[in-house]
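# Predicted model, plus sequence, below.
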Amino acid sequence: MKVTGNDLKERKALFIIFGATGDLAQRKLYPALFHLYQKGFLKNKFAVIGTARRPWTNERLQEVVRNSVADMENNALEINQFASHFYYQSHNVNDTEHYITLKNLAAKLDERYQIGGNRIFYLAMSPTFFGTIAKHLRSQNLVTENGYNRLVIEKPFGHDLKSAEALNDDIARYFEEKDIFRIDHYLGKEMAQSIYAIRFANPIFNALWNNRYISNIQITLGEILGVEERAGYYEHAGALRDMVQNHILQLVSLLTMNAPVSYKDTDIEREKISALKALKVYEPDEVRQNFVRGQYGATAGMPAYREESQVMADSMTETFVAGRIFVNNMNFAGVPIYIRTGKRMAVKGTRIDVVFKDMPNNIFSNEKLDPNVLTINVEPTPETSLRLNEKEVSEENYPVSSVTMKFKHNSALRAKTPEAYEKLLLDVIKGDSTNFVHWDEVRYSWRFVDAIRKAWNESDADPAIFPNYDCGSMGPREADELLIRDGNYWEFNPLR
């Protein structure tokens, strides 16, 4: 995030966090707000109301806030000054009277800190409450007339298209689309945002970023952990809904969107929506040809998914998904986009490989040239690399081998890089929705995913055989065969 003189100024905002006692608030939101406080974006004219069912006090919330930032580079005085801006209100989201109490506290803090009516409502809780909260915020006049009012919501946004539409309708009755900020934290990651610069700030890539020159694109989101304490949620979601519908398809949209006319949120949104609208939606027989699902078994002392707490002994929930996606727009029609994501894989990380086509005429007839590959390593180590072919230093008749040019974020640069939630919260304060998810993006993503889910649910005649991959592997062998059938292979293979 480049900070300009115009950006580096104190912002005025009252944050009301629903679910303030939860894990997300303590691990992500409070540290992110503290970083913005340290950098001067938040200083004197802000306050935070934390609300949840627990009977906490102001003092208890402030203690939790202090503990959540205790390991960060700071000093005790700064921490205490920051925490003093936090207030707590015990709250039942279904009780109208509680919103009246919340309104009175918000009005008092607005006056005390001279906030000017700017309010950010952060819903860090179950989506089942989104509509209820939005309704009460409007009906009980917590939405102000003399400042901005922005609603921030977390995934999952529905569990299919029908439920997502119902949820969106509930919210849209009370908040306009421009004031709704749907968070996908992958869009706040430094290297995900760097895709814009790589594509549109470099003529060499901008000219080649199409189906004339790109052979295929590969996206891997690997996790080494199992479902852990999320088993209850995961059993009803699975990898397709949990990772593909949001994180992976968002990356697909960034990689295949047409060039926007400007780097403004409305122009970016327009092109992302267009890319997701162009996703080829599969018929049931096409799903079987283009998608693979998996479930991890027991390996080396690690339990199988079906042995995890809160998981059915005969569960058919997938913990791994691999697929071949096509975006049928002018620039990418015919280019396979291979994706895979799973639990208990060999490595944790997110990596994108853009594989370019072979030379149409290889003059080095005795040499099999490796394809040029642009690799964007999103995490854990931010890095961009480009694999090229170069002559070896040799007395032989012009041998050629591949070399890799790398730009890697060093430890000093990584230390200065804002964490995803810090970037996204600042964008909310500024009213910049570039790195958030528009409703139409959600809609087209669910349309694509629902077709796959429907085919799997109706595959009684051809059921998946689980478990079908070992913990510590890169998924079932069928995920490799998906590429082999096209004459391709996974560029990212840490077990090779």
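Happy to help now that I have it.
# okay, CA-based contacts and neighbour counts for the rest of this
Fine.
# and residue 227, how far is that from residue 460?
Computed as C-alpha to C-alpha, to the nearest Å, the residue 227 to residue 460 distance reads 26 Å.
# Have a look at the two and say which one is more surrounded.
In terms of neighbours (other C-alpha atoms under 10 Å), residue 227 is the more surrounded of residue 227 and residue 460; the figures are 20 against 9.
# With residue 407 as the reference, measure out to residue 96.
Residue 96 sits 54 Å away from residue 407 when distances are taken as C-alpha to C-alpha.
# Kindly report the same for residue 266.
Using C-alpha to C-alpha, we find residue 266 at a distance of 31 Å from residue 407.
# and these two? which has more neighbours close in?
Relative neighbour count places residue 266 above the other of residue 266 and residue 407, with 16 against 11, counting by other C-alpha under 10 Å.
# Could you pull up the contacting residues of the more buried one?
Contacts here follow C-alpha atoms under 8 Å, 6 or more residues apart in numbering; on that basis residue 266 touches 433, 434.
# Recalculate using a threshold of 6 Å.
The contact partners of residue 266, taken as C-alpha atoms under 6 Å, 6 or more residues apart in numbering, number zero.
# try this one side by side with the last:
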Amino acid sequence: MNNVNTIKPTIIVVFGATGDLAKRKLFPAFYNLYLDGRMPEKFKILALGRAERSDALYRNHVSENLIAFSRNKIASTEAYQQFASHINYLQNDIDHEESYQIMKQKLDAIDLSFGERANRLFYLSIAPSFIETITNNIKKMDLAANPAQDRIIIEKPFGYNKSSAMLLNELLSQTFKEEQIYRIDHYLGKETVQNILAFRFGNSMFEPLWNRNFIDSVQITVAEEVGVEDRGGFYEDAGALRDMIQNHLMQILTMVAMEAPTSLQADEIRNRKADVLKAIRRITPEEVKHYTVRGQYDKASIKGKPVSGYLQEKGVVANSNTETFVAMKFYLDNWRWQGVPFYVRTGKRMKEKQSSIVIQFKPVPHSTFSFGKEGMMPNRLIINIQPAMDIRLQFMTKKPGLSLSLKPAEMVFDYFSCSTQSPEAYETLVLDALLGDPTLFMRSDQVEEAWDVVTTIQEAWENDKFSSLYKYEAGGWGPEEANKLLARQGHEWASNSLNDVELEEKEVADGKYF
């Protein structure tokens, strides 16, 4: 990675600076980078919002949010005041050209104070419907005319289907070159997701096994305990397929399945990820029901407290068929992965918050130990992304004692044992954008291919054809049909914690695994 000291003076322009994302993620990321000495020596954050506010009032707003949401709390008033001195608030109406003229004057004034033309990073923390207006005005005012210095970060959702994503790419290309556009997926900034590359391509012991000859199946789970909360209106237009599968889970899948890059250059890595998306076998409309399961959480009691179902959430229509759970099976048609099922699932109001990758290896060809009631639990490599951050290798070993009995065991690498202050995903991604490193950001072809993978599924569900919507109790692991999806090939959703492994040990002794 480039040295942060080489970053030229930079102006970060935040559209939507009074919104939830800026409050919870962006300004804590800026602050933590500042404390770690990762911000440019000269920088300004230009915070844009509709309401009229003074710099002092907005800085107080930032201070309150840092206390609530930053991993580094405000321990030193002096350090915070130094950081806050870099923040200016600017009243801005996205729809009015005059606001962009005022912005241009402000940017020019900051350049003058720096003694040189600064880099410009435009962060669009706004609804997708405003992107066209903002980018058109940026072009009209000539605010991002230098491809080497000016960049724009676009938050998800990037479109709502393939055609809209292509239109959005075309729109952005009228103002920005591809190398200026940073399409953000915060999952790619997570420490454990980034470590997949190091784990796979930095070790000789696993990469030879990372193929169809040794791997039986792959599972990717992103589960949330919470429901839609106060985002019912947004979720009605999104659903789990658009909100999670098309972006987060697709990006994790590419990290697991990609071929080895020849270098760590951004385009080389992104080329390999695009290859994976192109290799995913497309599901025909008639196959949607066979390969996918969609569900919607129903009311239940969790820990003795009643919990609303999705249909009772604020902003949700009475007869909504929006899915809050998706499980599906993919195949990759290439040499490395032919015939290996990739199972993915995501849902709200699940039993626990959990993001994990489970690599299940093929069973031994002949089990010397399959006598009596003993069996063999599958060997698994588990990468926990959140809230646990670890890598676990599960294997069989001999029980201590005189008899030749087996038991499952684990070797664990725990990130928290190495560092209790791991950087947040947005810190990593903001720093990369400041450095001009697009490796962890999505390229236009990746976005369009990811949408193409789910297009027929999306259309079938919207037309209510070739699929059913199953109810599941809040606080569970989704509808029973998700288990049946795997059971057809003799698989089941794997455990990813040591407690669950100990429960499986009893099942091994009872002869469940063989």
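Yep, it's here. As the structure is a computational prediction, the values presented were derived from the model and not from experiment.
# Please state their TM-score.
After superposition, the two chains reach a TM-score (TM-score structural alignment, normalised by the length of the first structure) of 0.95; 489 aligned residues with a C-alpha RMSD of 1.8 Å.
# show me the contacts for the equivalent of residue 49 of the first structure over in the second structure.
When the structures are aligned by TM-score structural alignment, the residue of the second structure matched to residue 49 of the first structure is residue 46. Listed by C-alpha under 6 Å, 6+ apart, the contact set of residue 46 of the second structure reads 12, 13, 88, 89.
# Including secondary structure, neighbour count and distance to residue 429 of the second structure, could those go into JSON lines?
What follows is the contacts of residue 46 of the second structure, written out as JSON lines (DSSP: H, G, I helix; E, B strand; the rest coil; neighbours: other C-alpha atoms under 10 Å; distance: C-alpha to C-alpha, whole Å):
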{"residue": "12", "secondary structure": "strand", "neighbour count": "21", "distance to residue 429 of the second structure": "14"}
{"residue": "13", "secondary structure": "strand", "neighbour count": "23", "distance to residue 429 of the second structure": "16"}
{"residue": "88", "secondary structure": "strand", "neighbour count": "18", "distance to residue 429 of the second structure": "22"}
{"residue": "89", "secondary structure": "strand", "neighbour count": "21", "distance to residue 429 of the second structure": "23"}
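# now what about stretch 223-240 of the second structure, what contacts it?
Contacting residues not belonging to stretch 223-240 of the second structure are listed as 314-316, 322-325, 346-350, 352-354 [C-alpha under 6 Å, 6+ apart].
# hmm, back to that, check whether the match of residue 49 of the first structure sits in a helix, strand or coil.
Here residue 46 of the second structure is recorded as strand under DSSP: H, G, I helix; E, B strand; the rest coil.
# Quick test: name the residue nearest the centre of the first structure.
When the first structure is reduced to its mean C-alpha position, the closest residue under C-alpha atoms, centre = their mean turns out to be residue 186, at 2.8 Å.
# so how far is residue 97 of the first structure from it?
As defined by C-alpha to C-alpha, residue 186 of the first structure lies at a distance of 37 Å from residue 97 of the first structure.
# cool, and residue 303 of the first structure?
Using C-alpha to C-alpha, residue 303 of the first structure is found at 47 Å from residue 97 of the first structure.
# How about residue 157 of the first structure?
Between residue 157 of the first structure and residue 97 of the first structure the distance is 28 Å, computed by C-alpha to C-alpha.
# out of those two, which sits in the busier spot?
Set side by side, residue 157 of the first structure and residue 97 show unequal neighbour counts under other C-alpha under 10 Å, the larger going to residue 157 at 25 against 13.
# Quick check: nearest residue in space to the more buried one, chain neighbours excluded?
In space, not counting the residues next to it along the chain, residue 157 of the first structure is nearest to residue 164; the distance is 5.8 Å by C-alpha to C-alpha, 6 or more residues apart in numbering.
# element containing that neighbour, please.
Taking DSSP states H and E as the criterion, residue 164 of the first structure maps to helix 161-172.
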